[in-house]
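**Q** what's the 3D shape of this:
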Amino acid sequence: MSAAHSPSPATPVLDRIRVGSAPDSWGVWFAEDPAQTPWRRFLDEVAEAGYEWIELGPYGYLPTDPGRLREEVARRGLNVSAGTVFTALHRGPAVWDETWEQVSRVAALTRAMGAEHLVVIPSFWRDDRTAELIEEPELTAGQWHHLASGMERLAREVRDTFGLGIAVHPHADTHIDTEAHVARFLDATDPGLVNLCLDTGHYAYCGGDSVKLIETYGERIGYLHLKQVDPDILADVVRDGTPFGPAVGRGVMCEPPRGVPELEPVLAAAQGLGVDLFAIVEQDMYPCPPEQPLPIARRTRAFLRSCGA
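**A** So this is what the prediction gives:
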């Protein structure tokens, strides 16, 4: 840790921020993949790195039997903050049944683990490995209507059935990505139902200002993902039109405090909202060598402590 990030009497106390990490920071993107860290090793190492909170990651990566999973996380001193689902609700009512089937599985396990949040990621408009165009990057007015009304319906059903709140995650190569798209989505949805998961890395990747978003839409920020972008690699990614998956392989998401945005102002702005927020470290590293994640996780946890979290 550099002197610039050493704890000092002036370091703020971020007592409304609950820090955790996620399988993503161990190179996990899929339920099963031989290139990924085995789930037992992830649980062992995330606890060893000093985190108390985790996300479930892709459904099926961790055990899906609630009793077994409770035992596995409890004996490592861990707790679950959220589950994650991908949706394509802009496609309209025709996808609802399929969407609800997979959401229900994840939401049930999330609730059984005592968590209160479901992170909802929109579907990609291009393949994150091949760059093949799946859909147009811009939605029509009708598709925006389906997206907003579908998310509101999802929020109601998840709340009424499982007692969870949803946090929609703006994400690179999806239809909710840039400042303009995020603002349009928030303005089109009910603030009493739909909150945002602000991912600092994805928002910077797409040109957004996290502090500005917190200051403008603070009442909609229900959850945080902490990550940074390497600005030099990002410039190449934008120039080359590189899809998100290969961009991650090139190291576009980097270890803090080496990238942007600066996390200290983001955390201070989040603390200023006066509500309890999870801030889950989620450094995209798929794929990565098995020995790479733990040292990064330790350093990142130390850095966040130096920020007061």
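
**Q** alpha carbons only for contacts and neighbour counts from here, please
**A** Will do.

**Q** ok, the closest residue to Leu226 other than its chain neighbours - contacts?
**A** Spatially, and ignoring its direct neighbours in sequence, Leu226 is nearest to Val281 (4.6 Å; C-alpha to C-alpha, 6 or more residues apart in numbering). Val281 makes contact with 19-22, 25, 225-227 under the criterion C-alpha atoms under 8 Å, 6 or more residues apart in numbering.

**Q** mind checking how far Val281 is from Asp199?
**A** According to C-alpha to C-alpha, to the nearest Å, Val281 and Asp199 sit 9 Å apart.

**Q** Find the residues that touch each one of the two.
**A** With C-alpha under 8 Å, 6+ apart, Val281 and Asp199 have common neighbours 225-227.

**Q** in the protein, which spans are helices?
**A** For the chain, the helices defined by DSSP state H cover 39-48, 66-74, 96-112, 141-162, 179-188, 200-205, 210-217, 231-240, 244-249, 263-271, 293-306.

**Q** Here is the second sequence; please produce its structure so I can put it next to the first one:
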Amino acid sequence: MRLGYCSITWGGVVGHPTGVTSVKDLFYLTHGDMRQAVTDIGEAGYEGVEMFDGNLVEFADRPEVLAGHLHDAGLELVSVYSGANFIYPDILPDELDRIRRSAALAAQFGAERLVIGGGARRAAGTTDDDYRRLADSLNEVADIAESQGIEASYHPHLSTIVESPEELDRLLPNTRIGFCPDVAHLAAGGGDPAAIIRSYGDRINHVHLKDLTRASVSFQPLGDGDLDLAGIVGALRETGYDGWLMVELDEYDGDPKEAAERSGEAVRRLLAD
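**A** Model prediction:
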């Protein structure tokens, strides 16, 4: 397995402000210096990086700048993260248009994976049709990614309609998109990440690895939370997974580079055992 790191820690995640009035422009963004992020990630010993689609949009008219940063850091752009509501028929065409732009940018910069979160929770409550619409939309996302020569992965996430193991079971059998388990989100949603990995091992084509303190539902550098990371890595090995492990830390009060270094040391010990 190869190790990469997500750039989110350098500034956290926000949505592009134009998305409030124009859903087709609602890209994810990390409000941080991407040059510093890729430099730090490379110096921390990782081989790849995952970035948000909105940060790629910033380099769309000057791709050589980001390509130069990645080259200098010795990193591959492994994956690009995006997402959408996916359950509202009226805005779905605009959401998918944005996903097409994200996939094209991912391919332009050499990424192999488009990672997608989403599935909105309605104020009036989730319906069976919402899961059907989400599944159908994710099939379209898979088609979009394949048209660009890359693969798509669905990432269950807190605040969406796919938090718990039961909700995941309502979705995955009805869509063909690949599965990206984020082990901390799965645990925070009430699941056993290792058991879920074993159940859906044939669907996994990407992994987000981070730690969690369950009592406060706070994400941590690897080894600082209470997840059984050794058991999770063991489950991945049992399934035959040999792809990227993308270490992620959504928010961190300290130095993001130091957190990346600590997580790198922890995951390398796990892989060596």
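
**Q** hang on, the earlier thing: what I need now is the helices of structure 1 written out in CSV, including mean neighbour count and distance to Leu89 of structure 1 for each item.
**A** Below are the helices of structure 1 laid out as CSV (neighbours: other C-alpha atoms under 10 Å; distance: least, C-alpha to C-alpha, whole Å):
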stretch, mean neighbour count, distance to Leu89 of structure 1
helix 39-48, 18, 30
helix 66-74, 15, 28
helix 96-112, 17, 7
helix 141-162, 18, 5
helix 179-188, 16, 13
helix 200-205, 26, 20
helix 210-217, 17, 23
helix 231-240, 14, 27
helix 244-249, 20, 21
helix 263-271, 20, 29
helix 293-306, 19, 33
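
**Q** List just the one of those that sits closest to Phe30 of structure 1.
**A** Closest to Phe30 of structure 1 of those is helix 39-48 (C-alpha to C-alpha; 11.4 Å).

**Q** what's the mean distance for that closest one versus structure 2?
**A** Helix 39-48 of structure 1: mean distance to aligned residues in structure 2 after superposition is 1.3 Å, counting by mean C-alpha distance after the TM-score superposition for structure 1.

**Q** can you list the contacts of Val281 of structure 1 in TSV and add neighbour count and distance to Phe303 of structure 1?
**A** Shown next, in TSV, are the contacts of Val281 of structure 1 (neighbours: other C-alpha atoms under 10 Å; distance: C-alpha to C-alpha, whole Å):
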residue	neighbour count	distance to Phe303 of structure 1
Val19	23	12
Gly20	25	13
Ser21	29	14
Ala22	26	17
Ser25	25	15
His225	22	15
Leu226	24	12
Lys227	29	12
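
**Q** If I align to structure 2, which of these are still contacts?
**A** Cross-checking these against structure 2 gives 19-22, 225-227 as conserved contacts, using both residues aligned by TM-score structural alignment, their matches' C-alpha atoms under 8 Å.

**Q** Next, find the distance separating the residue nearest to the spatial centre of structure 1 from Ala247 of structure 1.
**A** By C-alpha atoms, centre = their mean, the mean C-alpha position of structure 1 lies nearest to His225, the distance being 4.6 Å. Relative to Ala247 of structure 1, His225 of structure 1 is positioned 19 Å away (C-alpha to C-alpha).

**Q** Next: Tyr51 of structure 1.
**A** 27 Å.

**Q** quick one, what contacts Ile87 of structure 2?
**A** 119-120, 130-131, 133-134, 137.

**Q** let's see 6 Å
**A** Residues near Ile87 of structure 2 by C-alpha atoms under 6 Å, 6 or more residues apart in numbering: 130, 133-134.

**Q** What does it correspond to in structure 1?
**A** Matched by TM-score structural alignment, Ile87 of structure 2 corresponds to His90 in structure 1.

**Q** Would you mind measuring from the spatially closest residue to that match that is not a sequence neighbour to Leu164 of structure 1?
**A** Nearest non-adjacent residue to His90 of structure 1, counting by C-alpha to C-alpha, 6+ apart: Leu147, 4.0 Å away. Plainly put, Leu147 of structure 1 is 20 Å away from Leu164 of structure 1 if you go by C-alpha to C-alpha.

**Q** Would you mind finding the match for the residue nearest to Leu226 of structure 1 in structure 2?
**A** Aligned partner of Val281 of structure 1 by TM-score structural alignment: Val247.

**Q** ditto for Asn195 of structure 1
**A** In structure 2, Asn195 of structure 1 lands on Gly178 (TM-score structural alignment).
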